[in-house]
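Peer 1: No sequence on hand, only this structure:
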């Protein structure tokens, strides 16, 4: 796996020397180690590959998803009946706001009236809209998604709100992202997109179905993550000793993440019920272990962080070795100087990212003016704190491990003879 060494001679401040590839024996040893790790990951994937995923569909028989165009909106006043409509003091208001929208949808039931010159049958229906969507600017011309339920005994179908139709803006944003990534990153950018597709496929076809099938969450998350990174790293950064160091460092970080996550989730009794979607999954399936979902999610979330840190550490050590040489202690010290800065910036980046994800929970807690101790103790905040802490633990241990491995291998890459020296 370390066949090329990827030496860089870009005019360093020091000697600017390139490094020769590692010896055949060292490369062979690295290859064996990587293949063993990948084989173990593949074995884990196969062992937890879901057979028959339990059906959790509760959709009304005959229900269809239809898309339509809003022709108008209005605010109505209706009687409060739902528990979530209670006021902050716990009392039930007499009336609440009930936004409505008129939507033109395809009508597959009626026969088009050719006398009116319509190319296709349509009808206008009225549906109740979530207040947040209404106040977010829903208006005439917006595309929306509704659910149509067939009427009883051939009667009129009923329509309910499902969501806004976001396909067009999402397609535009994703297209711009892909184009800019390829234009700026070129081959590396294209490889990164391919790696992203591999990771997404692993989550969609292995992680999610395996969790629904009640497979061991740690084995599912760890085996899938290790296998994915084995593909993504080499696909994006090429086959080199640096990439191998980054991969092995990432694997070590994932093992630390798994161990720390299990201990922290068990100690904090995190059940994964802090989100409405998670609770719905449990109600619908009646069996999914949401504690396992928290563990698997923590492992998946750690992938990008560990990859970023390990690649940087491996590159930093190799560049120092190529620029000025030095022994193991010098290389390790230089790499750790870079690693400490990177670790510090990554830790607060991770924390802010999780804080952003938990913002709705923070807003709700602020509205009810809860004490700081109760705030930290809440399930939603505790889960984010555990994810941040586990990520920080993994990063703190991954940096020195990756740096040490990079320094040891970089020492085996000897500076190449100077060009034109006659040697």
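Peer 2: That came in fine, so what should we check first? Computed from a predicted structure; not experimentally measured.
Peer 1: From here on, just use CA atoms for contacts and neighbour counts.
Peer 2: Noted.
Peer 1: tell me which strands and helices the helix or strand containing residue 301 is in contact with?
Peer 2: Here residue 301 sits within helix 290-324, counting by DSSP states H and E. Using 3 or more C-alpha pairs under 8 Å, 6 or more residues apart in numbering; DSSP states H and E, the elements in contact with helix 290-324 are helix 217-237, helix 241-268, helix 328-357, helix 379-411.
Peer 1: how about those helices in JSON lines, adding mean neighbour count?
Peer 2: Putting these into JSON lines (neighbours: other C-alpha atoms under 10 Å) gives the following:
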{"stretch": "helix 217-237", "mean neighbour count": "22"}
{"stretch": "helix 241-268", "mean neighbour count": "22"}
{"stretch": "helix 328-357", "mean neighbour count": "17"}
{"stretch": "helix 379-411", "mean neighbour count": "23"}
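Peer 1: of all those, which lies closest to residue 146?
Peer 2: Taking C-alpha to C-alpha, helix 328-357 is the member of the helices and strands packed on helix 290-324 nearest to residue 146, at 27.4 Å.
Peer 1: let's bring in a second model and compare:
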């Protein structure tokens, strides 16, 4: 008695489509060359920038801060002659007629007066800090032209808690994502390096914001995507989809800013930049912020879509059209979840502003068209449109690169062979 054996056919390694691969890789090479040329042409001059008045000491130089900790705090009369001075004796009392203030004796832990103490006083308002003995603080050290030294409260000392959070973030990322997590952290470092060495100095020099933002953002995307996900056709499809979507986001951002007459001057930081750095365009700064703010969410969606396409192509053994349709079903769910995440993130950023408007008795229409709220609406709308368009775009690029052919079935746990460029 013979037993007939049938061997089922399963999806084999992804076949590389030579023409599509050449088009995608060639496009990325051209974009990379354009980014490099743009970086050379827009590279900051390195000239010294005028220090805004808000960040100057009485001599016109940089404000320096030193470490300190609160020795004691109490409520007492305002107007003490000892306020801000380096103490050589107990602080003198204030003037009762001037009202009540929060008084604090602060030990100076670094700088030329390390080991001494200073006396700080604050008018009691809801916005003033409240001190307890042992609180770590940063204080401004001010030296006038005659060499007289005084101190003012600057902020709380947060270095150690923030460092602890950063270390915890890095450890958790590496433990869970392992090698990919470590590479992602390196990508973050590269992104900040691009911003600090190129993007911010170029904007400070007064270079046009749109090309600076596009060149800097493209350089960041090349680094973070290839570092975190490896060099492959899969990640190349995601990168090309992200770059094209970023260009769409840039054009939409420009149109939104122009059509809705957004100026950015209602933001306090923008006003400071406009007042003391006249060479910087506030509108351009707003545009650059729109573009850079869209990168993270675009990268997330495009990498997911490219991976979905390649996995479907590898396992389903279907045509490119069917793979595209299946990946789009996943992409639609991703769009839905990411769009409301994007909108809620911007709403959270604008929550204090919305709270103020909620008690202002203004009509809802007036609130929505005010510049502060309109900027967040435009930012969310631009990000959402670019996000939605990135899904079919990246899916189509990835589907053009990945097809399947029937192949022998592999046993459980058996490694499939890898092509050179496929992750």
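Peer 2: Alright, I've got the coordinates. Quick caveat: nothing in here was measured; it's all calculated off a predicted structure.
Peer 1: Now the TM-score, please.
Peer 2: Overlay of the two chains. TM-score (TM-score structural alignment, normalised by the length of the first structure): 0.83; 381 aligned residues with a C-alpha RMSD of 2.6 Å.
Peer 1: picking up where we left off before, where in the second structure does the helix holding residue 301 of the first structure fall?
Peer 2: Counting by TM-score structural alignment, helix 290-324 of the first structure pairs with residues 282-316 of the second structure.
Peer 1: in the superposition, what's the average offset of that stretch relative to the first structure?
Peer 2: By mean C-alpha distance after the TM-score superposition for the first structure, the fitted stretch 282-316 of the second structure averages 1.1 Å away from its aligned residues in the first structure.
Peer 1: Give me the distance between that stretch and the centre of its chain.
Peer 2: 14 Å (C-alpha atoms, centre = their mean, to the nearest Å).
Peer 1: buried sites along it?
Peer 2: Using 16 or more other C-alpha atoms under 10 Å as the test for burial, stretch 282-316 of the second structure gives 282-288, 290-295, 297-314, 316.
Peer 1: ok, now stretch 125-141 of the first structure?
Peer 2: Buried, per 16+ other C-alpha under 10 Å, within stretch 125-141 of the first structure: 125, 126, 127, 128, 129, 130, 134, 138, 139.
Peer 1: helix/strand/coil for the nearest residue to the second one once chain neighbours are set aside?
Peer 2: Going back to what we said before, that points to residue 126 of the first structure. Excluding the flanking residues, the one nearest residue 126 of the first structure by C-alpha to C-alpha, 6 or more residues apart in numbering is residue 102, at 4.5 Å. Three-state call for residue 102 of the first structure (DSSP: H, G, I helix; E, B strand; the rest coil): strand.
Peer 1: can you count the residues close to the counterpart of residue 102 of the first structure in the second structure?
Peer 2: Per TM-score structural alignment, the equivalent position to residue 102 of the first structure in the second structure is residue 105. Residue 105 of the second structure is flanked by 23 other residues according to other C-alpha atoms under 10 Å.
Peer 1: Now do the contacts for the residue mapped onto residue 222 of the first structure from the second structure.
Peer 2: Under the alignment (TM-score structural alignment), residue 222 of the first structure pairs with residue 214 in the second structure. By C-alpha atoms under 8 Å, 6 or more residues apart in numbering, the contact list for residue 214 of the second structure reads 246, 247, 250, 291.
Peer 1: Alright, that wraps it up for me.
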